[in-house]
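# sequence and predicted structure below; questions after.
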Amino acid sequence: MTNRLNFAKTAPKAFKALIGFDAAARAGLDPALVELVQIRASQLNRCAYCLHMHTSDARKAGESEERLHMVAVWREATSFFSAQEQAALALTEAVTLISAAGVPDDVYARAAGQFDEAELGQLLALIFAINTWNRIAITTAKVPGTDERVAR
């Protein structure tokens, strides 16, 4: 499969705005947490392009292979993830799959118990950003392992 459209070139203002939003969303969050959230959303959305990018970035940042393999089954592998990471992954799943059940109060409360209000806002922005990136990559048929550093 080849790319259908080069979003960066065809919608440069929107692309640039999203780059800025993505950078702002990450600010102040633990880089390891950022990658875990992006990996989980990309798994749920079946975005091979973003999943390849974020697992590669996580490895380069020192993330262990063990934890990377456990992200998809984090609920069954809680010993691999901190309480804060688990809360972030649960919130990521709820927001990513929002049409299934909304964002349940208990999931939101769990995250609110692990992050202060500003961090929670950043986490939500990060989840919104990766879901947008996933939709762009899937819709435009981005090929995993190609031009990832150029695109973002």
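Perfect, thanks for sending it. Numbering: from 1, shown residues only.

# contacts, neighbours, all on C-alpha from now
OK.

# what strand or helix carries Leu124?
helix 117-139 (DSSP states H and E).

# what does that helix contact?
4, 7, 18, 21-22, 24-29, 34, 37-38, 41-42, 45, 47, 49-50, 88, 92, 95-96, 111-112 (Cα atoms under 8 Å, 6 or more residues apart in numbering).

# for that helix, buried residues please.
119-120, 122-131, 133-138 (16 or more other Cα atoms under 10 Å).

# what do you get for stretch 52-68?
His52, Met53, His54, Thr55, Ala58, Glu63, Arg67, Leu68.

# and the residue most central in space within the chain, which helix or strand is it part of?
Central residue of the chain (Cα atoms, centre = their mean): Gln38, 1.9 Å from the mean position. According to DSSP H and E, Gln38 maps onto helix 31-45.

# same check on Ala87?
Going by DSSP H and E, Ala87 is in helix 83-96.

# Ala100 now?
Secondary structure (DSSP H and E) places Ala100 in helix 98-101.

# another one to put next to it:
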Amino acid sequence: MKIAVGSDHNGFDLKEEIKKYLDSEKYEFIDYGCYSCDAVDYPDVAFQVAEDVSENKVDRGILICGTGIGVAIAACKYPGIRAALCHDTYSAERAQLSNNAQILTMGAQIIGPEVGKKVVAAYLNSFWGGGSERKVNKITNRENEFIAKSSK
């Protein structure tokens, strides 16, 4: 499994801790930035991760900003992407099991590194295939309707 990891400056320190965790667990990952605590606009990182997840260049994504909200909103603007904001293991597991979320988002100002690692583990160790497929398909179908309507 190849994972895209990205953050803005507010999420940089947590992203670095998550990268260490991924490395220790032998996950393959790509760091999409940012690369320091210098100010970065979170949509730029979120859009790139969402695009590469959508195009199957990576299997899943992890995005971090101050609250996790901004990167979730930005990533979900990319067609076909379901990004889920999670700060606990149950939500992270359900994001994948019930919603087939391709991207996990977290807030570095909300949770610390140890909880973050547990959230990531719960997300990465859960796999789609639950009874919510009908519901997720409704979301995808509605998105496709909006896309078709806007292209006319």
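Great, that's in hand. Remember, predicted model here, so these are calculated numbers, not experimental data.

# superposing both, give me the TM-score.
The TM-score (TM-score structural alignment, normalised by the length of the first structure) is 0.31; 92 aligned residues with a Cα RMSD of 5.7 Å.

# what's the helix holding Ala87 of the first structure packed up against?
Contacts defined by 3 or more Cα pairs under 8 Å, 6 or more residues apart in numbering; DSSP states H and E place helix 83-96 of the first structure against helix 31-45, helix 105-114, helix 117-139.

# pipe the ones you listed into TSV and attach distance to Glu148 of the first structure per row.
Output for those, formatted as TSV (distance: least, Cα to Cα, whole Å):
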stretch	distance to Glu148 of the first structure
helix 31-45	14
helix 105-114	30
helix 117-139	11
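
# right, and those helices - which one's nearest Lys13 of the first structure?
Nearest of these to Lys13 of the first structure, taken as Cα to Cα: helix 117-139 at 14.4 Å.

# how far away is Gln48 of the second structure from Ile30 of the second structure?
12 Å (Cα to Cα, to the nearest Å).

# same check, this time on Ala122 of the second structure
Taking Cα to Cα, one finds Ala122 of the second structure at 20 Å from Ile30 of the second structure.

# compare these two (neighbour count), which wins?
Ala122 (20 against 15; other Cα atoms under 10 Å).

# assign that one to helix, strand or coil.
helix (DSSP: H, G, I helix; E, B strand; the rest coil).

# tell me the contacts of it?
Per Cα under 8 Å, 6+ apart, neighbours of Ala122 of the second structure: Thr89, Tyr90, Ala92, Glu93.

# I'd like the distance between the closest residue to Asp22 of the first structure other than its chain neighbours and Lys60 of the first structure.
In this structure, Asp22 of the first structure finds its nearest non-sequential neighbour in Ala129, 5.7 Å apart by Cα to Cα, 6 or more residues apart in numbering. To Lys60 of the first structure, Ala129 of the first structure is 21 Å away according to Cα to Cα.

# and what of Leu36 of the first structure?
13 Å.

# next: Phe15 of the first structure.
25 Å.

# could you do Gly113 of the first structure as well?
Counting by Cα to Cα, the gap from Gly113 of the first structure to Lys60 of the first structure is 30 Å.

# and which of the buried residues of stretch 52-68 of the first structure is nearest to Gln84 of the first structure?
Arg67 (14.8 Å).

# and that closest one, what helix or strand is that in?
Going by DSSP H and E, Arg67 of the first structure is in helix 65-70.

# chain center to that helix, what's the gap?
16 Å (Cα atoms, centre = their mean, to the nearest Å).

# ditto for stretch 7-16 of the first structure
The answer for stretch 7-16 of the first structure is 20 Å, by Cα atoms, centre = their mean.

# look through the second structure and tell me its longest helix.
helix 133-150 (DSSP state H).

# which other helices and strands does it contact?
Packing partners of helix 133-150 of the second structure (3+ Cα pairs under 8 Å, 6+ apart): none among the helices and strands.

# so which bits of that helix are buried?
Buried residues in helix 133-150 of the second structure (16+ other Cα under 10 Å): Val136, Thr140.

# same deal with stretch 35-53 of the first structure?
Those would be 35-45, 47-53, for stretch 35-53 of the first structure by 16+ other Cα under 10 Å.

# ok, now stretch 116-127 of the second structure?
Those would be Gly116, Lys117, Lys118, Val119, Val120, Ala121, Ala122, Tyr123, Leu124, Ser126, Phe127, for stretch 116-127 of the second structure by 16+ other Cα under 10 Å.

# helices of the second structure, start to end?
12-24, 42-54, 69-76, 89-97, 113-124, 133-150.
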